[in-house]
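1. pasting the structure only:
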């Protein structure tokens, strides 16, 4: 854990985080209004946020934007320059008694809001929302919460936060996109966060009904989102509001972050045990996810398949989208996958392993991930099933295709299992000479995928195979 750079350390070409206070509740009290109105912005206080939500309580005060800008600029002229309050930023409770269920309580707050001094606020030096969400998630993790609770008695100081070791992951690093995707679903629950959600690749979805178990966990537990109604901003379409689903996402985040810090199961179990007020089921869920994500030397079933080598019912493909030779995305790679899958469906079924070279060397899926909007297994599966196989081969074949992911030597491999199709599966291939699309039938011939070239060959095969 201590091998990572401290949060206060400035690192070139990486995101950096700096914390500060905005408005003082005493010396700036003349700016506070007790009612909302035209030109007034909400004043966020510590009790208004909880982990991954800005709707823990309603605002007590509002601030006139023009007056607050003057206070923020001091003697500097206001020429319409963008100030911090106009952007998304992390808000972290500055009061964190070690008798609370959690010490670190952070969320991303909407644009065009101000904060009182019971919140520490920050933007990220690299103005990319994925880094903002990632940093917020680390601050809310059991791992960093444990690290800070060893240092504080009551208030959380900026100096103490800066002493925490934090992995500065970038896009493409293991766990980064998975963490950002899950945390964004927790944060982006109102329309103010639509821009944030869209930038990190969330897809709109219908709001979920509240869980009947929502709201349990004590006075300091997060308030159910539905309980607050539309809150400050209203109902969103990107995030997750169902409490059971939110709990699942949070458990997954804590499990992944424990792995990110290289903790053993015993170490993570000890950290969880130091939070006696947190419900046992919450801690158990995080531990179970940790076990699910535990890297192994290799999935034994997949290792056994690779050891067999390619055959009539087993094929290896290095990539599905990325041309390793040319170093770029290549549509012909997708066509190869289509031919292979169709051939298995037209034969006796079989297994396709993507991310494995012909000689059995495990390459992993990272080359393909970099070509996707969602650079992870979720994005890959969505593209492979919906945008390629079912789109090109037909949705009726869905029962005969299954996709799973496995870890070999810390690299992800995709297994596509194919059954016997109930009717011939044709694919449209463009003739390189005529430029016209031709309907083609592919089959397995030994450990190769072969195209049947003549109408007679196709008729004979289909009669033998399907009768």
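-> Now that the structure is in, tell me what you want to look at. Keep in mind the model is a prediction, meaning the values are calculated, not measured.
2. Could you use CA atoms for every contact and neighbour count after this?
-> Noted.
3. Next, count neighbours for residue 27.
-> Residue 27 is flanked by 8 other residues according to other CA atoms under 10 Å.
4. Also residue 193?
-> Residue 193: 22 neighbours (other CA under 10 Å).
5. what do you get for residue 86?
-> For residue 86, using other CA under 10 Å, the count is 12.
6. structure B:
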């Protein structure tokens, strides 16, 4: 859109990024006017200019409001509902319950505590914001958007972040300006694909080469290579949508999104979603149909309770989606290895990043990978912070292994 080229760290980054953009169009082409997703953006609440609308828990309780879930309802004779005001640091990939102000003494804390695994595994658990906003103000800003959910992304990033592009489905709530919202007229199953694309390593790699500074504005988002809706086959939808639903629909407050996907889905996609839920239940124990009093239960919605949160299973599902999007982006295994960790490639492999030839026969051999990393003098890096974090946490670069394993299964047709 700007006709300017970012400054790349290495020749390989320049060549690979150029190849990706030749195959995958930008989200919005402002020169040609192409906008295949019909996207538009919204900064719902400015945290400074709109602060006169915000109320804290203490203020609402003094006014006689009572909290139900993470909403405040008026007492008898009172007026208006107050909805939670989400901030960017409360969300992560496929997770609208990443950070909570519960137990936090000051809003100035830049890092919120992440709920414990047992909280994430509770489908009735909701995170608590610092502020609440009048429901009528939320509705006024949403205008003609009638769906019971939102799609938001984190605006702020920095070099110490393990990932750059972070997006999640949210409930129909208030959202601060550091988490801009993206609206599209696409059908819900396609929106699930858009979310998966935004959260993919392939898109994140392009974002890292594009973003300068700490702000990912909608001008940047428009310039990222994002697959248009027509690129997805029925087979692609059958792979992507059920996995996205399992990652997103882990709590009752996101049921409106799952309901929309279910209503629009054909019989084959519904069967795949059902199978996904059954696999989750078999592996994790699943959940019973026990919605909390505040849940919005539509009679024609998805007939299953939320998927049970399981960290190991979620890591595997995300890796499968990353491998799927690497294939949809037209990447070779060598290029995927490069995106995951350039130190994995030998000098001969790095000589031509566009050539699919690989000197390494088995990239998944841990001893061979460790030796290549030890010998590497390549100056580039991609997801170094993620790699270092996972080595500390798991004793290995888990994402790399899981994604390459998923790639092999794709190649084998599994």
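-> Arrived safely. Being a predicted model, the structure only gives us computed values, none of them experimental.
7. Now the TM-score, please.
-> The TM-score (TM-score structural alignment, normalised by the length of structure 2) is 0.58; 265 aligned residues with a CA RMSD of 2.8 Å.
8. For the counterpart of residue 119 of structure 1 in structure 2, which residues are in contact?
-> Superposed on structure 2 with TM-score structural alignment, residue 119 of structure 1 falls opposite residue 179. Residues counted as contacts of residue 179 of structure 2 (CA atoms under 8 Å, 6 or more residues apart in numbering) are 43, 87-88, 152-155.
9. 6 Å instead, please
-> By CA atoms under 6 Å, 6 or more residues apart in numbering, residue 179 of structure 2 lies in contact with 88, 152-155.
10. Would you confirm that it belongs to a strand?
-> No - secondary structure of residue 179 of structure 2, determined by DSSP: H, G, I helix; E, B strand; the rest coil: coil, with no strand assignment.
11. thinking again about what came up before, most neighbours among the contacts of residue 179 of structure 2, please name it.
-> Result: residue 153 is most packed of the contacts of residue 179 of structure 2 (other CA under 10 Å), 27 neighbours.
12. wait, it sits on residue 167?
-> Yes - using CA atoms under 6 Å, residue 153 of structure 2 is in contact with residue 167, at 4.1 Å.
13. Can you find the partner of residue 269 of structure 1 in structure 2?
-> Correspondence of residue 269 of structure 1 to structure 2, assessed by TM-score structural alignment: residue 337.
14. ok so that match is a strand residue?
-> No - using three-state DSSP, the assignment for residue 337 of structure 2 is helix, not a strand.
15. centroid residue for structure 1?
-> Nearest to the mean C-alpha position of structure 1, by CA atoms, centre = their mean, lies residue 181 at 2.2 Å.
16. what sits against the aligned residue in structure 2 for that residue?
-> Taking TM-score structural alignment, the alignment pairs residue 181 of structure 1 with residue 242 from structure 2. Contacts for residue 242 of structure 2 were tallied using CA under 6 Å, 6+ apart; they are residue 273.
17. helix/strand/coil for residue 242 of structure 2?
-> Residue 242 of structure 2 - assigned by three-state DSSP - is helix.
18. mind listing what the equivalent of residue 290 of structure 1 over in structure 2 touches?
-> Matched to structure 2 by TM-score structural alignment, residue 290 of structure 1 sits across from residue 407. For residue 407 of structure 2, the contact set (CA under 6 Å, 6+ apart) comprises residue 323.
19. in the helix or strand where residue 407 of structure 2 lies, what counts as buried?
-> Using DSSP states H and E, residue 407 of structure 2 maps to helix 398-411. In terms of neighbour count (16 or more other CA atoms under 10 Å), helix 398-411 of structure 2 has its buried residues at 398-407.
20. To what extent does it diverge from structure 1 after superposition?
-> By mean CA distance after the TM-score superposition for structure 1, the fitted helix 398-411 of structure 2 averages 1.4 Å away from its aligned residues in structure 1.
21. How far does that helix sit from its chain's centre?
-> 19 Å (CA atoms, centre = their mean, to the nearest Å).
22. Ok, stretch 23-41 of structure 2 next?
-> For stretch 23-41 of structure 2, the distance to the chain centre is 20 Å (CA atoms, centre = their mean).
23. count of neighbours near residue 131 of structure 1?
-> Neighbour number of residue 131 of structure 1 under other CA under 10 Å is 25.
24. Is the aligned partner of it in structure 2 in a helix, a strand, or coil?
-> Here residue 131 of structure 1 is matched to residue 190 in structure 2, going by TM-score structural alignment. State at residue 190 of structure 2, reduced to three classes by three-state DSSP: helix.
25. what's the spacing between the closest residue in space to residue 190 of structure 2 that isn't next to it in sequence and residue 36 of structure 2?
-> Excluding the flanking residues, the one nearest residue 190 of structure 2 by CA to CA, 6 or more residues apart in numbering is residue 229, at 6.4 Å. Note on residue 229 of structure 2: its distance to residue 36 of structure 2, by CA to CA, to the nearest Å, is 7 Å.
26. same check, this time on residue 267 of structure 2
-> Taking CA to CA, one finds residue 267 of structure 2 at 26 Å from residue 36 of structure 2.
27. ok, the two, which is more surrounded?
-> Neighbours of residue 267 of structure 2 and residue 36, each counted by other CA under 10 Å, are more numerous for residue 36; the result is 19 against 10.
28. Is that one in a helix, a strand, or coil?
-> On the three-state scheme (three-state DSSP), residue 36 of structure 2 is labelled coil.
29. ok, it - contacts?
-> Residue 36 of structure 2 neighbours (CA under 6 Å, 6+ apart): residue 228.
30. what about it, distance to residue 278 of structure 2?
-> 34 Å.
31. which residue packs closest to residue 160 of structure 2, ignoring adjacent ones?
-> Nearest non-adjacent residue to residue 160 of structure 2 (CA to CA, 6+ apart): residue 385, at 6.6 Å.
32. host element of the one you found?
-> helix 384-394.
33. Please list the outside residues in contact with that helix.
-> 162, 397.
34. how about the closest residue in space to residue 341 of structure 2 that isn't next to it in sequence, secondary structure?
-> Among residues not flanking residue 341 of structure 2 along the chain, residue 382 sits closest, at 6.3 Å (CA to CA, 6+ apart). Applying three-state DSSP to residue 382 of structure 2 yields a three-state assignment of coil.
35. what about residue 382 of structure 2, how many residues close to it?
-> Residue 382 of structure 2, neighbours per other CA under 10 Å, totals 20.
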